[in-house]
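[1] my questions are about this predicted structure, shown below with the sequence.
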Amino acid sequence: MQLYTPRLFAMKKIFLLPLGLALSMCATAQVATGRLLTENQPHPVGLDVRQPRFTWQLVSDKRNVLQTAYELQVLEDGGGKVWSTGKIASLQSVLVPYRGPALESGKAYRWQVRVWDNSGKASAWSQPALWQMGLLQPADWKAQWIEPGFAEEPSRPSPLMRKEFSTGKKIARATAYITAHGMYDAQINGKRVGDAYLTPGWTAYQKRLQYQVYDVTSLLQQGRNAIGVSLGSGWYRGIIGFSNNSNVYGKDIALLMQLDIRYADGSTETIVTDDTWKSSTGAIRYAEIYNGEKVDNRMAKEGWSLPGFKDADWSGVKVGNHSKDVLVATYNEPVRKKEVFAPQRIFTTPSGEKVIDFGQNLVGWVQLKASGKSGDQIVLSHAEILDKTGNFYTTNLRAAHARDTFILRGNGVETYEPTFTWHGFRYLRVEGYPGELKPENFKAVVLYSDMAPTGTFTSSNSLVNQLQQNIQWGQKGNFLDVPTDCPQRDERLGWTGDAQVFSRTAMFNMNVHPFFTKWLKDVEADQVAGSVPFVVPNVIGAGALGSAGWADVATVVPWNLYLHYGDTGVLAAQYNSMKAWVEFMRGKSKDNLWNTGFHFGDWLFYRPDDDNDGRAAVTDKYLIAQCFYAHSTQLLINAATVLGKQDEAAAYTSLLQNIKDAFRKEYMSASGRLVSGTQTAYVLALHFDMLPEELRAATAQRLADNVKSYGHLTTGFLGTPYLCEVLSRFGFTDQAYNLLQREQYPSWLYPVKMGATTIWERWDGQKPDSSFQTPGMNSFNHYAYGAIGDWMYRTMVGLDTYEDGPGYKHIRVKPLPGGSFTHASARMDTYYGTVAAGWKKEAGNFLLEVQVPANTRASVFVPAATAGEVKENGVMVTGAKDIEVRGSSNGYVELQVGSGKYQFSAPLPANATTKASN
């Protein structure tokens, strides 16, 4: 977690400089090191990883710079050396594991590194990076679980809990460890603890409950101190899932907090939750994720988290007997406040309602300022869209009220923002506001997991550029501690199918390594006999599991994480989960054919009444299941191979052949025609290599013919992610680009033309006449169809990684120009540094710019007939000393380059359409 002391924050600003600035600072140096990460985080506080891994970047403005050796040392913060590697001959600069003595609970450490480059020169030692361990054993928790000591009201107003204590000596360091059943919001001496929201986050609470760790040294004072913590029902016992389901994990609401204080003289003291705390209620009278929050400022306990507050009439607390064995440190970034939007328009609807438009469909809440009489009640309602007449539309929210109520105390300007809820919205209806609605009194605050932005994409098509923005905003809105399906209605669940189809796109746009690593542990925790639930954490029922394309998240996401970040650790951690899912499918199969159980199929595919010509886009669900059975088995083979499990890789290779044989026998004719002649059937069969190689070209032609006959896509959640990829792989690049550039329904750009600022759940969530699809399932912020981004980045621009150098250690740049595009480019921050590629058609030439970070290499494919046509920065590549020509094929010249920036050019081929073969 990025929870900083002022000192750590200052260090963060030093070491997370933009790459360009870092390069300019080091222009005269041979090599330097920077951007140090500990377990994928800068300066994390509260790790319970006993052997954390260290990552650093080499910074140099020279070409072909490689690391040949490193030396890394770990020291106690303020103390002596704990461990040193000595000089290690190695290219590895990413995820280097700690191999020293056992690390201690709560202790702070720092590490630094120096490297030797391929010129034999050593860098200076890096500046140190700090981290602090969490509590590594249940016995390290001295605190007790406490619950409110009063009888709760049916509306469950948020409990307040407080404790006063004294510190008589100078404080050197104070660390707070906090978690809750429900959500918590903590203060010390009237100041908020940390900048994380909706804590402790959502996990499979029955097996994994996160705690957060905060450096609170600056919040304490010598003398009297007070801790105040408010609690909300949250995911733990609040309404979640369907049919007003509540108390999923328990009926209680409880707090566990431990404050460890180290004094300047070396002595220590621990303040804990126990039976000496007091409890009451305050201004938050109701708080539910779906329904919103009610705050009555007349009931606020002013100064309740300050020392000296009179709490004689407060109740005591009950000590709870809850487990500490399930406690785990927080690995992923917390939910934080991010962008802030001002009102773009304040207007009155045709029905007479006062509405504010913030201009962006976002996830978070509204900050409000108002002054009025005691008892004035302001009601804020949230909506994503207006109906065809311009009125406020909330029918698609189903049972979610999405409504915040604020009752004024009547003592001047009062400020309100929620604490234990959030909303998905663009429009805000305001009722009961005392006075005129003025823009300066309303702000929309965006919330999402604080993942670092990593990728950018731009092109010559403004609508496609807006599509990219919509993809990113869909990710922001739905990556809120778990990858939710939608953020606005009575759902907001971790649907596994959505996550697996979008995972590779997500990895380009943001650093989701910690985010997905955390969530995958809950996937495994909620597996039942190997089967994976529809949603994780599973709050919709014991039988809601095992659907093809959804449950395959257990294999797809770990493998994608490995490819994108080069992390073998996540494969090792998830291998048993991956294997269990494949074995579940094997156990449900007869003669290697999996044709049992419930499956969602190609969810929300295009489904007009086109049965009359015999080509309805309905894909056999068991055909889909067999394809994913094969795909997950292949990914398990891949993982076993990487992890050195050769016997298992061989056994599953044999199983995979049997699965494909069963597919061909059941679903394919001798000529390669499938029993379902749909785009999705052909896409999955081709993408997962279900067909004999000699039949694939003819089958791809059938797919292309289908697309051409419709003139548009017909795919749903499972076919869409691979549609353009399969078309371009088999040479139908024009078809792929036609689909991307299509502006009419159904298409990716149709919602953009309709004014969308996020990805829609349905291709026609709002129809051309501005009426809506069925409100029972019609989210306007639902990222699954945004998976087209993966094709845009990795095929259209051509920026990819090889399996022999995952994590962009070996970079692949193979652009695929097409359509009416005249340029397209992408940049992405990797653990090695920024990789970038951009192509442009100009004056009869094809121009390709490439950026390769230090300690990596790249295979660059320039569209050209021969190497004699290719120049780099105006010089023929055939004579360049730092560029290796590997040959030419399929309309490309392959070049091998090391780190640096390159500008390639070649005459535009007569036929500029090339094939995106591997």
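    Everything's here; your move. Note that the structure is predicted; figures quoted are calculated from it, not measured.

[2] could you use CA atoms for every contact and neighbour count after this?
    Noted.

[3] what about the spatially most central residue of the chain, distance to residue 471?
    The central residue of the chain, meaning the one whose C-alpha is nearest the mean C-alpha position (Cα atoms, centre = their mean), is residue 512 at 4.4 Å. Remark: distance between residue 512 and residue 471 (Cα to Cα, to the nearest Å) = 15 Å.

[4] and stretch 9-16, which residues are buried?
    11, 12, 15 (16 or more other Cα atoms under 10 Å).

[5] the first one and residue 60, how far apart?
    The reference is to residue 11. From residue 11 across to residue 60, the span is 21 Å (Cα to Cα).

[6] next one: the second one
    Going from residue 12 to residue 60 by Cα to Cα gives 20 Å.

[7] residue 343 contacts residue 356, doesn't it?
    Yes - taking contact to mean Cα atoms under 8 Å, the distance of 6.2 Å between residue 343 and residue 356 places them in contact.

[8] in contact with residue 163, which residues?
    Taking Cα atoms under 8 Å, 6 or more residues apart in numbering as the definition of contact, the neighbours of residue 163 are 226, 227, 228, 276, 277, 278.

[9] what's the burial count for the fourth one?
    Taking other Cα atoms under 10 Å as the neighbour definition, residue 276 ends up with a count of 14.

[10] in three-state terms, label it for me.
    Following DSSP: H, G, I helix; E, B strand; the rest coil, the label given to residue 276 is coil.

[11] which residues does it contact?
    Shown here is residue 276, whose contacts under the criterion Cα under 8 Å, 6+ apart are 163, 316, 317.

[12] take this one as well and set it beside the first:
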Amino acid sequence: MTLSIVNCKTEYMTNPIGIEAGKPRLFWQIEADSRSAEQTAYHILVASSSEKLAAGQGDVWDSGKVESSQSIQVEYAGSELLAEGKYFWKVRIWDKEQQPSEWSAASFWTMGLLSREAYKGKWIGRKRDAEHNMQPSPHLRKAFSLKGKVRSAFAYATALGLFELHVNGKRVGDYFAPGFTDYNVRTQVQAYEITELLAEGDNAFGVIVGDGWYAGTVGFLGDKVYGERPFFMMQVNVEYEDGSKESIVTDHTWRVSKGPIVYSDFIMGEAYDARLEIDGWDEAGYDDAAWEQPDVRSGYNGNLVATNEPPITITKTIKPISIKKSPTGTYIYDMGQNMVGWTELKVTGERGTTVTLSHAEMLSPDGSLYLDNLRVAVQQEHYTLKGEGEERYEPHFTFHGFRYVELIGYPGEPNLDTVIGKVVHSDTPETGYLETSNAMVNQLYSNITWGQRGNFLSVPTDCPQRDERLGWTGDAQIFARTASYNMDVARFFHKFVWDMIDCQQPSGAFTDVAPDAGWIRHKNWNTRLNWFAPDNAGWGDAGVVIPWTLYLMYGDTRILETHYEAMAKWVEYLRINTDNLVRPDYANYGDWLSIDADTPNEVLATAYFAYSTKLLGLIAGVLDKPEEVSRYDQLFQDIAAAFRTAFVSEDGVIHGETQTVYVLALQFGLLTEELRLKAIGHLAADITKRGDRLTTGFLGVGYLLPALSDNGRLDIAYKLLTQEVFPSWMYSIKHGATTIWERWDGWTEDKGFQTPQMNSFNHYSLGSVGEWMFRYMAGIEADASAPGFRNAIIRPQPGGDVSSVNAHYDSLYGRVGVTWTLGADGSFKLNVTVPANTTATVHLPGIVTHIDAAAYEAGAADSEIKPVTQANGETVFQIGSGTYAFASQITNA
């Protein structure tokens, strides 16, 4: 057997710059040329230079041979890491025959500034332009000279607002940096290595600053939620070849001017006048004598932290599929996909001509853009031409949710190449793939992933088009598991958990949105109107659910350790605000946007109180806190008993009698065995009497199909999945949906559009069914006792009219793959792929007819496929890494 090491990462990243973790976690994957490949030991070297590492000198950390199978989440244990240190590392491993591998290729990471005192830059901006409410985006500039050849140069940049950094005329970084945080608490610092962009002699920095979430419009809370105008801060530390050092920082010596961006706002769009462009402004040699001196802010009281989220970037480009001229002479493009980002315009025309690009998700019945659901948002760009040949334009500090683009005032006749769609979101690479024999199920999966692309932008937004776009916690927690299958969201959710922690109240309550964005103040004002609750079940519980999800999917114990006390505060807050462990009924969201059902708030709130408590007991077990395990386990049992006493009758009827009350009681384990059997009967009966249709809203829908599948009604789960009559997932698809709608009745044949005040057509919550599609239909499940897919549970559950599934999930260890087919005669074939250094427990439905002969020999001790049990109509096998084939006969297919 030959093992090789690939895909080495530090803190989930490849060669990260400017991290601040004192004990970074290291990850690697293993490739093997045979089955059942295992790592039995590892040896890590960390060196202060690439030369020392190449020579085998681990002068920073030499782990020696460590007897361990761990290849993810391996914590650095060397000497103290220094600010701005650059560290090089490699690893080798031993297999189960005690044969060593070759060393991995070298990887590295660099540390950030690490202390507040290390930041020498000042916050600079431009004085307010009294003539306009919406301000032009300031252009900042600094010319400087370097005295010699540069060995290394690192920039540490941030903004209260957004920034776009240019070094000697070249843009550095991605979009919307430094991301959305509660600026009253923390601001992230972006680190860039810019060594290759600097030259001996004259150089220049150029920066454009945007209002962003800091000073621009945020949600429906208005603008200037955190501050009146944006500011920028940067420190560039340069080391010369002779070892000397120099820093260039933001201060009063920089210059500032307004430029062509008349205004740029997330919610209100952008106006850009190309006649005001400043040629060469970001390059050395430009004469900035006419520019202003910057306004220097006195200070900032929040924390400066290394960026804790993936960058926001353009991940795809889309060409429109059609163009139509409207009766008013405008041109309407169909991008063919509801997307998030912006459009790039290509235009030639006379100087002073203004072209407007207007964006919308849907068309009105008369063929015009449907704009009513935007509320006060304005998804438009206004571009004024400079009149110098072909011009290309795309906005700077705004984004839109749209499928349709209206081109207004275009000079001449546009074509399909005139606009290009730029898909923009946090860089969360795809990790999941799912394809079935059912074309509409495939479209559903596509809609789910596009909804995630559209709403995972620094925070998990609730919608990308109207005047909201906030990080609603309830939406995030119900979708977190689906999101984790679809894409690598480890860092994305790490950052979002910090957002929740930053706005956790002294009482222990978590807020409804994170970052807070003034929401608490908004809530307190509205409390006088008796509308907002001090907490909301299913929303605040995200503070426990999301960390647990990251543990399951990524084996991450650090997030549990870091936030354990915050989670405990939440559960304690819930406990003391009960009446004999029954939660009050004041929650104002409930099972949000359920359809033809009204789940009582007290039932839902008590169920979620139990669930958070149950998870906290599991988390305490992971962290080896046995006394707290006992305490929370007992509390959970007591809450479950209180739930039954208050809400469940002897015949299994649960107060409210909605699908959601039964689903939550079943999934959270709140019922006795006798009541469980009765409850599943009531749930099934309700679905059947409605013609196999659901009523669940945001909180119930994610657990609906799992509750049915876990309790013997897989048949109903598949009927709901493929139901085409309203309300259903397929109903929207039949009517052209390419993303998940916010509400089941966003548009219906008989009523048209729902109320425009709450009607997004790109809102991922109801797409939480994606979790069931991976865990049950495809059968790729995480094992809580061996998290991160150290041991995958492969348990496909075929049904309905889905006759085949091809799915995979790229775990931190590598790809877990499942392909199955079900014949009309009940013959079932299953192929499984398991990555090296992991195992899998395979549940094969039906009567076994074939086991991979190359890997199985009945009764052989060294067989690569080991039978475990045979019960409940399935045979269970334990397998090592590799690819395997099984077959069985399902008698009731």
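    Here it is on my side, so go on. If you're wondering where the values come from, they're calculated on a predicted model, not measured in any experiment.

[13] superposing both, give me the TM-score.
    For this chain pair, the superposition-based TM-score is 0.96 by TM-score structural alignment, normalised by the length of the second structure; 870 aligned residues with a Cα RMSD of 1.5 Å.

[14] ok, back up a step: of the contacts of residue 163 of the first structure, just the buried ones, ChimeraX syntax please.
    Remark: buried members of the contacts of residue 163 of the first structure, expressed as a ChimeraX selection using 16+ other Cα under 10 Å:
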select :226,227,228,277,278
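
[15] just send the contacts of residue 163 of the first structure back as TSV, with distance to residue 839 of the first structure too.
    Conversion of those to TSV gives the following (distance: Cα to Cα, whole Å):
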residue	distance to residue 839 of the first structure
226	60
227	57
228	56
276	67
277	64
278	65
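
[16] the buried residues of stretch 9-16 of the first structure in helices, which ones?
    Secondary structure assignment by DSSP state H places 11, 12, 15 of the buried residues of stretch 9-16 of the first structure in helices.

[17] my guess is the second one meets residue 42, correct?
    Spelled out, that is residue 12 of the first structure. Yes - using Cα under 8 Å, residue 12 of the first structure is in contact with residue 42, at 7.0 Å.

[18] which residue in the second structure aligns with residue 106 of the first structure?
    The alignment partner of residue 106 of the first structure in the second structure, by TM-score structural alignment, is residue 84.

[19] which ones are touching the nearest residue to that match once chain neighbours are set aside?
    Computed as Cα to Cα, 6 or more residues apart in numbering, the closest residue to residue 84 of the second structure that is not its neighbour in sequence is residue 111, at 4.6 Å. Under the criterion of Cα under 8 Å, 6+ apart, the contact list for residue 111 of the second structure reads 17, 18, 19, 20, 81, 82, 83, 84, 85, 86.

[20] then residue 250 of the second structure?
    By Cα under 8 Å, 6+ apart, residue 250 of the second structure lies in contact with 121, 122, 123, 124, 232, 233, 234, 235.

[21] right, and the match of residue 106 of the first structure touches residue 118 too?
    No - the pair residue 84 of the second structure and residue 118 does not pass the contact test of Cα under 8 Å, sitting 10.4 Å apart.

[22] out of the two, which sits in the more crowded spot?
    residue 84 (18 against 11).

[23] secondary structure class for the more buried one?
    Assigned by three-state DSSP, the conformation of residue 84 of the second structure is coil.

[24] do the same with the one 4 residues further on
    Each residue gets one of three states, and residue 88 of the second structure gets strand by three-state DSSP.

[25] not counting residues beside it along the chain, what's closest to it?
    By the measure of Cα to Cα, 6+ apart, the closest residue to residue 88 of the second structure outside its immediate chain neighbours is residue 108, 4.2 Å from it.

[26] what does the one you found align to in the first structure?
    Residue mapping for residue 108 of the second structure onto the first structure gives residue 130, with TM-score structural alignment as the criterion.

[27] cool, residue 14 of the second structure as well?
    By TM-score structural alignment, residue 14 of the second structure lines up with residue 42 in the first structure.

[28] all good on my end, thank you.
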